[in-house]
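Novice: Pasting the sequence and the predicted model now:
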Amino acid sequence: MRRNTLQHPTRLVPLTFLAAIALGTLVLMLPVSHTDNLSVPLLTALFTAVSAVCVTGLSVVDTAVYWSGFGQAVILILFQIGGLGIMTGATLLGMLVSNRMQLSQRLIAQSEIRSLGLGDVVDVLKMILIVTVSVELVVAVILTIDLHFSYNEPWLTALWNGVFHSVSAFNNAGFSTYSDSLMRFESSPVVVLSITSSLLIGGLGFPVLLEIFRQGSQTKTWSIHTRITLIGTAILLIGGTVAILAYEWSNPNTLGPLSWWDKFLGAFFHSATARTAGFNTLDIGEMHAVTLVVNYVLMFIGGGSAGTAGGIKVTTFFLLLFVVWAEIRGNADTTAFNRRIAYETQRQALAIVLLSAAVVSVATIILLSVTSFQLQDVLFETISAFATVGMTTGITPDLPPSGQLVIIVLMFIGRVGTITVAAALALRSSTTPYRYPEERPLVG
């Protein structure tokens, strides 16, 4: 009984993430991980390991200065593992060795990558390997060449920075080997657009990529999941770009001094990276309050399901919009693209949003209690941590130990998922053989 309980996917996934975090923490505490060959404090190593495995990107130290080349390599490995999912990587390895998968492996993999159907797991895992290697390799080559010829970085330095940022971008990790993230590249279309393409591909979700690969341009055969993800991503990307342009156009500390093309490039990149990638070419701490609110929305929604992005996910958000629209119109069924949305799916989406809002709210209250930061900065930090975004207004290094622990918990819950955590705590589900009488309380 105990063995079966530990092997259940909903418990095994969080446990393996915890194991990776523990191992990463121990390695990062070694003197060889520090630039000056000094022992790293436990809390600093733990915060960094959680941020890397949970592909968040928040850091209490300067990654470029504090960590040695070895330490940065460890961080890269951790967010590569975290981005793909530990169970996904383990299943891929088993598939490559034995060229076949057992049913138990399929179930575990499906729990992590949230494949659309059990029969799709093998195809999704193959696509993960193909897409990951291809995208990271292509982007790494582009960045390496551009960093060498345009920014005069030595070949080895350019290669390391190119590989690091390529892997970080595809996994929506947000870690950078530059102290200013990507602010020095705000006017570089090669760097900005290559990283944007990588993080968008990784954030769409592998089931979507698999379906596009299978069906091609035959959009009529695409599932509702794929349609909502692609259309929702486009709406958020365009809407975020327009909003940031409108509110930051004349801000002398962000878009103000830039040319019209660089303004568009900066707003476009920020709209894309705010949905869980975590890089920045603009100074977030200098943005107007209304722009921060736009960031709240983009970060909380996040990217596509079963990808490297975080947040409540695009499909969750837009499914609830369809539910609201159906209620407004008085329709008994919630429909989208001439298909009826299952009632169980609606309940799951609602549960995800409510649980996520509750977690962020509680964390915000706690941080406000233990720090003296303003509400807009604390709320930005908590949403960024929970949605595994990694952007900050600059308060992360100044958080007290208690505040750092709050962020650590937020990053872990945000990566593993509120539903997975809830299911892990209540492994057994039961159906009662009876139903209570129905009553309709007043709402609204």
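Specialist: Nice, I can see it. Numbering: from 1, shown residues only.
Novice: Going by C-alpha atoms from here, please, whenever you check contacts or count neighbours.
Specialist: Noted.
Novice: what's the host helix or strand of residue 124 packed up against?
Specialist: For residue 124, the host element (DSSP states H and E) is helix 121-151. The contact analysis (3 or more CA pairs under 8 Å, 6 or more residues apart in numbering; DSSP states H and E) places helix 121-151 against helix 86-98, helix 103-113, helix 155-170, helix 189-204, helix 206-215.
Novice: packing partners for the following helix or strand past the last one?
Specialist: Per DSSP H and E, the first helix or strand lying C-terminal to helix 206-215 is helix 224-248. Other helices and strands packing on helix 224-248, by 3+ CA pairs under 8 Å, 6+ apart, are helix 206-215, helix 260-273, helix 289-301, helix 314-329.
Novice: contacts for the second one?
Specialist: Defining contact as CA atoms under 8 Å, 6 or more residues apart in numbering, one finds that helix 260-273 is touched by 186-187, 189, 192-193, 196, 199-200, 236-238, 240-242, 244-245, 249, 255-256, 279-282, 298, 389.
Novice: Structure two is appended below for comparative analysis:
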Amino acid sequence: MILRVSRAPSRPLSGLRHPARAVVIAFASAVVVGTSLLLLPVARESRELTGLVEALFTATSAVSVTGLIVVDTPGHWSTFGELVILGLIQVGGLGVMTLASLLGLVITRRLGLRMRLTAQTETKALGLGDVRRVVIGVALVSLTFETIIAAVLTARFVSGYGYEFGTAVYHGVFHAVSAFNNAGFALYADNLMPFATDVWICAPIAVAVIAGGLGFPVWIEVWRRARGSLHRWSLHVKLTVLTTAVLLVVGGVAITTAEWNNPGTLGQFGVGGRLIAGLFHAVMPRTAGFNSLDVGQFESGTLLVNDILMFVGGGSAGTAGGIKVSTFALLAFVIVAEVRAQPTVHLMGRKVPSEAQRQALTVVLLSAGAVMVATLTLLALTPFELDEVLFEAVSAFATVGLSTGITADLPPAGQLVLTVLMFAGRIGPITLASALALRERTRRYELPEERPIIG
């Protein structure tokens, strides 16, 4: 006898029947356009043609707001090329937040539909007004933070380094956009190492990175409930803010302690400089990719801490990558509930549905699998050690941009592996999580239960 599963009826949502396909096409189109522009002779400082792999890698890195580079940004690219990169970063960052926020809205309405049908009430459709509010809100949040950070950086470049006003504005805007969008591109050959102990450069950039990484849903809810009690915040906002704060503190202590006496990193500075640089590098794996220290000189333990922080990433519907802090926190509470032999997961006064738990586990395991496959491939293609290759793979997938310095030395095949990994890491968790949520179904039967041996 054949048993069949009866699927719950579904309704189209204002043309968003295939959100995953729309996300992939949108980002792929941006990469193609960016690659084409970077291939133009005018995009290179020497006015010579750039290789296809270099242009594709850079465009993908910019659109995915990663920051890994295979050529020196200020040395290789002309002002036109830098502006193309800046435009791709802005498009990528706005696109990530907008599409992720819209998908979140679609998922919320879709999952809420069944509850409303059960209660025999009328559901609301996802309309153009919702889309318009999300797009405008994302743009306002982005431009507000970028403008403030750009003004602070511009003032510092003028007062502290004697830049001409036009040059200071250009550098301020570029690094503000790159920071808020968690891209990590810089207009200096050694990234931000010249400013390792300058709190007026490092602090604004760190603030922009954290702000962009928290995500649009967090900022819009904080804004709307600024005068209300923290207890009224949604579970998502509480999880995101709390987990981000904990990881920043833990990462700051771990990295600063491990590198305190390393002469190649923090050991070269005084106490104040060590604290500034250590805290700055605790923020960067959120996933920005700026570096004020030579990452290639990090201790092995520090690299592992960075691997973990990069893999976790930042908040959902933000410019950060990784599996997201809410996913990480949810699985941590699932473990706690299982250790305590609790049948359900209760978190901050709410019960977490089993569907969300399964989706979080799926995202984590598939992400880990992608990193492992890429790491094994790079080990087979290159002579580099596991520490370096794993760091590079995690940085690419989590769209971080930090590197031990081996990116440019990878063979073209290795750079293409990272290109695919950056693209997949940017759109993968978004499309996977939305697809899992939107495909949620109910069973009309259950098979006989049998428990396998665990452990």
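Specialist: Received it, and whenever you're ready, just let me know what you need. Keep in mind that this is a model prediction, so the values were computed, not measured.
Novice: circling back: with distance to residue 275 of the first structure and mean neighbour count added, can I get the helices and strands packed on helix 121-151 of the first structure in TSV?
Specialist: Formatted as TSV, those follow (distance: least, CA to CA, whole Å; neighbours: other CA atoms under 10 Å):
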stretch	distance to residue 275 of the first structure	mean neighbour count
helix 86-98	22	17
helix 103-113	19	20
helix 155-170	12	23
helix 189-204	9	22
helix 206-215	17	19
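Novice: Now render the ones you listed as JSON lines, adding distance to residue 140 of the first structure.
Specialist: Shown next, in JSON lines, are those (distance: least, CA to CA, whole Å):
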{"stretch": "helix 86-98", "distance to residue 140 of the first structure": "21"}
{"stretch": "helix 103-113", "distance to residue 140 of the first structure": "25"}
{"stretch": "helix 155-170", "distance to residue 140 of the first structure": "5"}
{"stretch": "helix 189-204", "distance to residue 140 of the first structure": "9"}
{"stretch": "helix 206-215", "distance to residue 140 of the first structure": "21"}
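Novice: quick one on the thing from earlier: can I get the helices and strands packed on helix 224-248 of the first structure in JSON lines including distance to residue 24 of the first structure?
Specialist: Compiled in JSON lines, those are given as follows (distance: least, CA to CA, whole Å):
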{"stretch": "helix 206-215", "distance to residue 24 of the first structure": "26"}
{"stretch": "helix 260-273", "distance to residue 24 of the first structure": "25"}
{"stretch": "helix 289-301", "distance to residue 24 of the first structure": "26"}
{"stretch": "helix 314-329", "distance to residue 24 of the first structure": "30"}
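Novice: Tell me which of the ones you listed sits nearest to residue 67 of the first structure.
Specialist: Comparing these against residue 67 of the first structure with CA to CA, the closest turns out to be helix 260-273 (23.9 Å).
Novice: so the closest one corresponds to what in the second structure?
Specialist: Under TM-score structural alignment, the counterpart of helix 260-273 of the first structure in the second structure spans residues 271-284.
Novice: Centre of the chain to the matching stretch, how far?
Specialist: Put simply, stretch 271-284 of the second structure sits 21 Å off its chain's centre (CA atoms, centre = their mean, to the nearest Å).
Novice: Same question for stretch 46-66 of the first structure.
Specialist: For stretch 46-66 of the first structure - counting by CA atoms, centre = their mean - the centre lies 14 Å from the chain centre.
Novice: for stretch 25-43 of the first structure, same thing?
Specialist: For stretch 25-43 of the first structure, the distance to the chain centre is 26 Å (CA atoms, centre = their mean).
Novice: try stretch 282-290 of the second structure
Specialist: 10 Å.
Novice: Ok, stretch 151-165 of the first structure next?
Specialist: 25 Å.
Novice: go on, stretch 326-341 of the second structure?
Specialist: Per CA atoms, centre = their mean, the centroid offset for stretch 326-341 of the second structure relative to its chain is 22 Å.
Novice: Output the residue interval of the first structure matched by that stretch.
Specialist: The aligned range for stretch 326-341 of the second structure is 315-330, by TM-score structural alignment.
Novice: again, but for stretch 51-59 of the second structure
Specialist: So stretch 51-59 of the second structure sits over residues 41-49 in the first structure, by TM-score structural alignment.
Novice: what's in contact with the matching stretch?
Specialist: With CA under 8 Å, 6+ apart, stretch 41-49 of the first structure has contacts from 21-22, 24-26, 28-29, 58-61, 75, 78, 401, 404-405, 408.
Novice: ok so, going back, using neighbour counts, pick out the buried residues of the match of helix 260-273 of the first structure.
Specialist: 273, 274, 275, 276, 277, 278, 279, 280, 281, 282, 283, 284 (16 or more other CA atoms under 10 Å).
Novice: before we move on, back to that, drop anything exposed from the contacts of helix 260-273 of the first structure.
Specialist: Applying 16+ other CA under 10 Å to the contacts of helix 260-273 of the first structure flags 186-187, 192, 196, 199-200, 236-237, 240-242, 244-245, 249, 255, 279-282, 298, 389 as buried.
Novice: can you tell me how far residue 88 of the second structure sits from residue 411 of the second structure?
Specialist: 25 Å (CA to CA, to the nearest Å).
Novice: Repeat that for residue 372 of the second structure.
Specialist: Distance from residue 372 of the second structure to residue 411 of the second structure, by CA to CA: 19 Å.
Novice: what's the burial count for the counterpart of residue 79 of the second structure in the first structure?
Specialist: Mapped onto the first structure by TM-score structural alignment, residue 79 of the second structure lines up with residue 69. Residue 69 of the first structure is flanked by 17 other residues according to other CA atoms under 10 Å.
Novice: Wait, a strand at residue 36 of the first structure?
Specialist: No. Going by DSSP: H, G, I helix; E, B strand; the rest coil, the assignment for residue 36 of the first structure is coil, not a strand.
Novice: show me the contacts for the aligned partner of residue 127 of the first structure in the second structure.
Specialist: Residue pairing (TM-score structural alignment): residue 127 of the first structure is matched to residue 137 of the second structure. The neighbourhood of residue 137 of the second structure, defined by CA under 8 Å, 6+ apart, consists of 216, 220.
Novice: Recalculate using a threshold of 7 Å.
Specialist: Contacts for residue 137 of the second structure (CA atoms under 7 Å, 6 or more residues apart in numbering) come out as none.
Novice: roughly how far apart are it and residue 412 of the second structure?
Specialist: 40 Å.
Novice: before we move on, what about residue 48 of the second structure?
Specialist: 19 Å.
Novice: Likewise for residue 439 of the second structure?
Specialist: If you go by CA to CA, the gap between residue 439 of the second structure and residue 412 of the second structure works out to 38 Å.
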